[in-house]
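Visitor: Sharing a sequence plus its predicted fold:
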Amino acid sequence: MIKTLLFDFGDVFLNLDKAATFRELNKLGLHDFSSEMIRQNQLYEMGKISSEEFVDFYLQRLPENSSKTLINAWNAILLDLPEHRLQFLQQLKAEHNYQLILLSNTNDLHISWVKQNIESFAEFKSCFDAFYLSHEINFRKPNADIYEFVLEEHQLQPEEVLFIDDTKENTDAAKSLGIYTWNIDPKQEDIVNLFNIKAELF
């Protein structure tokens, strides 16, 4: 029996344009993400380096650009939070049938943009019993330790948790720990249809 709903943020609630960041960085002169860049991105997502260090890293490789231009390109992935998804979440909160937890791979620049540009963010965040962002807890998906952290922190049984994420690598990792999963396809599926699509679990 599912007692806890564990949600990703991007492309589950918040719409993303995942190609946008590289597209915008490409305009600034970046032609490929090197292994070193991917490593820096992951360190930043885990809160192991600051926003200043992160931006400086890219400025050294794209010196013709300003910090502001780079930050705008980095944040280009972020779009909007549809009202119908917020209403769905608020209904879940009001019914008190499930513990609601958010678990997102994100970083300081992205969440700062969200706070400034998504008017409903405070309402959205208030719906959750716990709100975990990778850069704040120093773990990232799909590493097993991030799921183990949530399970231990809330004394959860894996078989009583449903984890919803748009990245298969992340849901596969959770599934390997015994957690139920829904690898949502944001192009064809919507979180508001959770109880229809995963009816067999409820």
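Guide: Noted; the coordinates are in hand. Numbers count the residues shown, from 1 in each chain.
Visitor: Please count neighbours and contacts with C-alpha atoms only from this point.
Guide: OK.
Visitor: Apart from its neighbours in sequence, what residue is nearest W74?
Guide: Leaving aside its sequence neighbours, W74 sits nearest to T21 (CA to CA, 6 or more residues apart in numbering; 5.2 Å).
Visitor: ok, structure two:
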Amino acid sequence: MILHEKKNIIFDLGNVVVDIDLNITMERFRKLGFKKEGDFLNKYQQIGIFNDFEEGRVSAGEFVEGLKAYMKAGVTDEEIIEAWNVIIGDYKEDRIETILKLKETHGVYLLSNTNELHVEVCENKVPLVGSLNKLFNKTYYSHEMGMSKPNRNIFEALLKDAGIKAEETLFLDDSKANVEAARKLGIESWLVEYPDQWVPRMKALIKER
């Protein structure tokens, strides 16, 4: 791929822009008595109340109350929220610098399956620029859009809202299902198998332009 052939780049958030570790949250949940996390959560898909939260059908308060039904008596809201948010790791400056460099010549967008609690943690801790809203031309979150990847409607909604064309766009995501869904719409896509994988590849393309 030649970078100047694309006008726009869409980034996933977790394990593409920011580190996440679902295993830490699962371990914290188990300590709170939650024994069925495998029925609801995996690295790429969420089910039941977790999916409802991710698509904005329940509020943060309703989500926390719903989880209490699966946990031992006496667990507090604060314990649940802390366990849920510990999944969020760090931003690496090299990734942020690369996105900023791309932003000089391309539209850069964020498309994330996420929820209001995680956005509160992620939004304003970005190195160099301070916030995701300043890093990207626009951010798109599943809980605000009422839909999630890999459903094609979320990609179509972004393309329409941003006024961009699929064939002029590159998409980066750590989920094979999401990447395949984007490709079916004519969006060239990279599967990111570990968070820093895409950075040297993108830097090489930047040098070639």
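Guide: Cool, the structure landed. Keep in mind the model is a prediction, meaning the values are calculated, not measured.
Visitor: Any chance you could compute the TM-score here?
Guide: After superposition, the two chains reach a TM-score (TM-score structural alignment, normalised by the length of structure 1) of 0.88; 198 aligned residues with a CA RMSD of 2.4 Å.
Visitor: about what we covered before: counterpart of the residue nearest to W74 of structure 1 in structure 2?
Guide: Counting by TM-score structural alignment, T21 of structure 1 lines up with T25 in structure 2.
Visitor: And the helix or strand hosting that match, what's buried?
Guide: Element membership of T25 of structure 2, judged by DSSP states H and E, is helix 22-31. By 16 or more other CA atoms under 10 Å, the buried positions in helix 22-31 of structure 2 come out as I24, T25, M26, R28, F29, R30.
Visitor: what helices or strands is that helix leaning on?
Guide: If you count contacts as 3 or more CA pairs under 8 Å, 6 or more residues apart in numbering; DSSP states H and E, helix 22-31 of structure 2 packs onto helix 77-85.
Visitor: and the next helix or strand after the helix it packs on, which stretch of structure 1?
Guide: Remark: after helix 77-85 of structure 2, the chain's next helix or strand is strand 88-91, criterion DSSP H and E. Under TM-score structural alignment, strand 88-91 of structure 2 corresponds to residues 78-81 of structure 1.
Visitor: surely L6 of structure 1 meets L156?
Guide: No. Under the contact definition of CA atoms under 8 Å, L6 of structure 1 does not touch L156, with a separation of 11.1 Å.
Visitor: Check the burial of the aligned residue in structure 2 for T171 of structure 1 by counting its neighbours.
Guide: Aligned counterpart of T171 of structure 1 in structure 2: V179 (TM-score structural alignment). Neighbour count for V179 of structure 2, taken as other CA atoms under 10 Å: 21.
Visitor: So which elements touch the helix or strand hosting V179 of structure 2?
Guide: Using DSSP H and E, V179 of structure 2 falls within helix 176-184. Under the contact criterion of 3+ CA pairs under 8 Å, 6+ apart, helix 176-184 of structure 2 touches helix 152-162, strand 169-173, strand 188-191.
Visitor: which parts of the first one are buried?
Guide: Of the residues in helix 152-162 of structure 2, I154, F155, E156, L158 count as buried by neighbour count, 16+ other CA under 10 Å.
Visitor: Tell me who's in contact with the counterpart of D32 of structure 1 in structure 2.
Guide: Under the alignment (TM-score structural alignment), D32 of structure 1 pairs with K36 in structure 2. Neighbouring residues of K36 of structure 2 by CA atoms under 8 Å, 6 or more residues apart in numbering: Y70.
Visitor: for the nearest residue in space to Q99 of structure 1 that is not next to it in sequence, what are its contacts?
Guide: Spatially, and ignoring its direct neighbours in sequence, Q99 of structure 1 is nearest to T4 (4.5 Å; CA to CA, 6+ apart). Neighbouring residues of T4 of structure 1 by CA under 8 Å, 6+ apart: Y98, Q99, L100, I101, E160, V161, L162.
Visitor: So which of those residues is the closest to E53 of structure 1?
Guide: Using CA to CA, I101 comes nearest to E53 of structure 1 of the contacts of T4 of structure 1, at 29.9 Å.
Visitor: Can you tell me the residue that sits opposite the closest one in structure 2?
Guide: Aligned by TM-score structural alignment, I101 of structure 1 pairs with Y109 of structure 2.
Visitor: my read: that match touches I9, true?
Guide: Yes. Using CA under 8 Å, Y109 of structure 2 makes contact with I9 at a distance of 6.3 Å.
Visitor: Give me the distance between the residue of structure 1 most remote from its centre and K27 of structure 1.
Guide: Taking CA atoms, centre = their mean, the residue of structure 1 most remote from its mean C-alpha position is E64, at 30.6 Å. Using CA to CA, to the nearest Å, one obtains 12 Å as the distance from E64 of structure 1 to K27 of structure 1.
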